[in-house]
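K.L.:
What follows is a protein structure lacking sequence information:
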């Protein structure tokens, strides 16, 4: 049973366990019935015990599901979300707005430089870089984001306890430290398989507001990610390259087909303006009392209007709670409402 079919069944909110037994395919229903009636005889008991033991062994191990407070709400917008996500690392990495970065596994030096440069600036602007820890562009982008003190999420085509590719063992360990997170729809111990990687791409793009293709040949797997992003109503961005560079032809084709041509990060933020993070031009001043109370709202506001529904997604707060907070901030003169949403006002000097 695939993820899309399971999502359909879950959406019907069947009762436990009778409702599930009635709608599951015959084989799955029989396996569930055996586990319910005779758990000692069911192979599910051994698997569940192993999974529970893995989760309990160390901090930083999590099993995310749609009712978990850290579950990424953007996954609810795609047709085939994973039913669960195994997580290893810092769940706080899921907090900032996210952009996927993908590209060639055999990039040029220029491609590696561009990947690192964009990832570094995204981190400095408060964005999280999502990718697949693959060779080439993926790893360069994720390493640069983490080195800049930002956040990065890697979606794996194996269990989160499996290092793949093996040469990225240092990046794998770094992704378990603050700011990093490893995710997989496969349980711990699952080895990497060729068929898992195209499937994981839907999670990479589903987690993100858009995808930036740095370098891609005409038949690159990165173009699969771009296609998935379009199907998920995500923005697709591409870096242009020389017509004489084979690893740029995929990007040039994407631009010809309607992807946003990217010259610098502002080209991306202009398309995702309602998600733009306010950036301080210098050291942060001592916070005013209102900032201490409503920092979770202020940090997402800039001089570009941000709608309330976007703030709900970014902060994880309810609509009513966001509206109350915005009213307090407006009374303090810290924000105001404009066409398209709320904007942050400049701090008043000498007040």
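P.N.:
Arrived safely, thanks for sending. Since the model is a prediction, treat every value here as computed from it, not as a measurement.

K.L.:
For the rest of this, base every contact and every neighbour count on C-alpha atoms.
P.N.:
Fine.

K.L.:
Tell me which stretches of the stretch 151-300 of the chain form strands.
P.N.:
Secondary structure of the stretch 151-300 of the chain by DSSP state E, counting those that start in this stretch: the strands cover 151-155, 180-184, 210-213, 235-238, 260-261.

K.L.:
wait, I meant the stretch 1-150 of the chain
P.N.:
For the stretch 1-150 of the chain, strands defined by DSSP E, counting those that start in this stretch occupy the ranges 61-64, 85-89, 98-102, 128-131.

K.L.:
about what we covered before: winner for burial among the strands of the stretch 151-300 of the chain?
P.N.:
Compared across those, strand 151-155 shows the largest average neighbour count, a mean of 30 (mean count of other Cα atoms under 10 Å).

K.L.:
who touches that strand?
P.N.:
The list of residues contacting strand 151-155 from outside it, by Cα atoms under 8 Å, 6 or more residues apart in numbering, reads 93-94, 96, 123, 127-133, 142, 145-146, 175, 179-184, 200, 203-204.

K.L.:
can you rerun that using 6 Å?
P.N.:
Contacts to strand 151-155, defined as Cα atoms under 6 Å, 6 or more residues apart in numbering, come from residues 93, 128-133, 142, 179-184.

K.L.:
So which of the residues you listed is the closest to residue 337?
P.N.:
residue 128 (27.0 Å; Cα to Cα).

K.L.:
this is the comparison structure:
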């Protein structure tokens, strides 16, 4: 493990306020300098006395456990100062200083829709969540939720059954599962997307951590769909946070006799878009999806070609990719080789084409989109 990651582990193990930790790292340039700055600088950045004390006297056993978790295959730490930190999440208020990821960290950059709702969902609500998730997944979108019972579980299951990607954001450490009954589902998600947590390994369920994880769900997603929710619900917190971050909020209406529909009706009265199908959600997130494509180009150092350099509107790289695409799925590396592009450049261009409805992505393989397919802008 490199020194930068080790410094980050020490900072995160002190469990500081995320805003204060980001401020500390940005003030001193990197995690190692922030760690070396000392107690006066830590307090000046806003770290609590408890966090300062934890930094002064770190727990060697806990740090060894964190290092051991990170050294296991498929485990990653994405920090605030890394180019791989997801662009949409970075814009969110109180964004986490770092994310522990089990699975594919590139899934964080996939265009995502969050599907959330009640733990005590009705059978009908679970069916709607599963159907919405399956349609979103087949359209090339990843489905993000919180791995809770009820709507969250149905959303993850629907995306997986459709062969798509799904992301689970935890309120525990990345090595814990809550509820325990979803342990097998959590492992499956890590293999078809990723499991994400801002909590250090070993962190047990705590009431305060679940509303906090909702801001990550809202921050990662292009939009949030609430399927069923009571009038006082964590799903409504996620929806509010999404709206405050400038993301789209959608609500599925229900029976006036269903108490689990009252939260959705309240959101609709407050201005959330009423949706009856996943296709309406896809149409509603198109503008934000285009922004994600621009951010991905920046991440890959592949800026959009300047229009003035191609007065006829031609784009040789894009044309090469279109020529290489077929109606059967092709792996990214083969497409890039056929088009004479690097994998990074091809990925950025394909994402933009996916946002425009020209291509589809299935299990990481790309194909031409058939006429009339969903997710056209």
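P.N.:
Sure thing, it's come through. If you're wondering where the values come from, they're calculated on a predicted model, not measured in any experiment.

K.L.:
And the TM-score, once the two are fitted together?
P.N.:
Here the superposed chains carry a TM-score of 0.77, computed using TM-score structural alignment, normalised by the length of structure 1; 301 aligned residues with a Cα RMSD of 2.9 Å.

K.L.:
how about the strands of the stretch 151-300 of structure 1 in a markdown table, adding distance to residue 342 of structure 1?
P.N.:
Output for the strands of the stretch 151-300 of structure 1, formatted as a markdown table (distance: least, Cα to Cα, whole Å):
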| stretch | distance to residue 342 of structure 1 |
| --- | --- |
| strand 151-155 | 26 |
| strand 180-184 | 30 |
| strand 210-213 | 22 |
| strand 235-238 | 23 |
| strand 260-261 | 26 |
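
K.L.:
among these, which is nearest residue 191 of structure 1?
P.N.:
Taking these one by one with Cα to Cα, strand 180-184 is closest: 11.5 Å.

K.L.:
Report all helices and strands that that closest one contacts.
P.N.:
strand 85-89, strand 151-155 (3 or more Cα pairs under 6 Å, 6 or more residues apart in numbering; DSSP states H and E).

K.L.:
Using a markdown table, lay out the ones you listed together with distance to residue 33 of structure 1.
P.N.:
A markdown table is the format used below for these (distance: least, Cα to Cα, whole Å):
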| stretch | distance to residue 33 of structure 1 |
| --- | --- |
| strand 85-89 | 24 |
| strand 151-155 | 33 |
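
K.L.:
Tell me which of those sits nearest to residue 240 of structure 1.
P.N.:
Residue 240 of structure 1 lies closest to strand 151-155 among these, at 24.2 Å (Cα to Cα).

K.L.:
Tell me the residue in structure 1 aligned with residue 280 of structure 2.
P.N.:
Under the alignment defined by TM-score structural alignment, residue 280 of structure 2 corresponds to residue 267 in structure 1.

K.L.:
how close does that match sit to residue 222 of structure 1?
P.N.:
20 Å (Cα to Cα, to the nearest Å).

K.L.:
ok, now residue 165 of structure 1?
P.N.:
Applying Cα to Cα, the value for residue 165 of structure 1 to residue 222 of structure 1 is 17 Å.

K.L.:
Show me which of the two is the more surrounded one.
P.N.:
Under the criterion of other Cα atoms under 10 Å, the comparison of residue 165 of structure 1 against residue 222 puts residue 222 first, with 26 against 13.

K.L.:
how about the more buried one, what's its match in structure 2?
P.N.:
Using TM-score structural alignment, the partner of residue 222 of structure 1 in structure 2 is residue 235.

K.L.:
Over to residue 6 of structure 1?
P.N.:
Using TM-score structural alignment, residue 6 of structure 1 sits opposite residue 21 in structure 2.

K.L.:
And that match, how close does it get to residue 217 of structure 2?
P.N.:
For residue 21 of structure 2, the distance to residue 217 of structure 2 equals 20 Å [Cα to Cα].

K.L.:
what's the answer for residue 209 of structure 2, then?
P.N.:
Separation of residue 209 of structure 2 from residue 217 of structure 2 (Cα to Cα) stands at 13 Å.

K.L.:
since we're on the match of residue 280 of structure 2, how many residues are nearby?
P.N.:
Residue 267 of structure 1: 14 neighbours (other Cα under 10 Å).

K.L.:
which residues touch it?
P.N.:
Under the criterion of Cα under 6 Å, 6+ apart, residue 267 of structure 1 has no neighbours.
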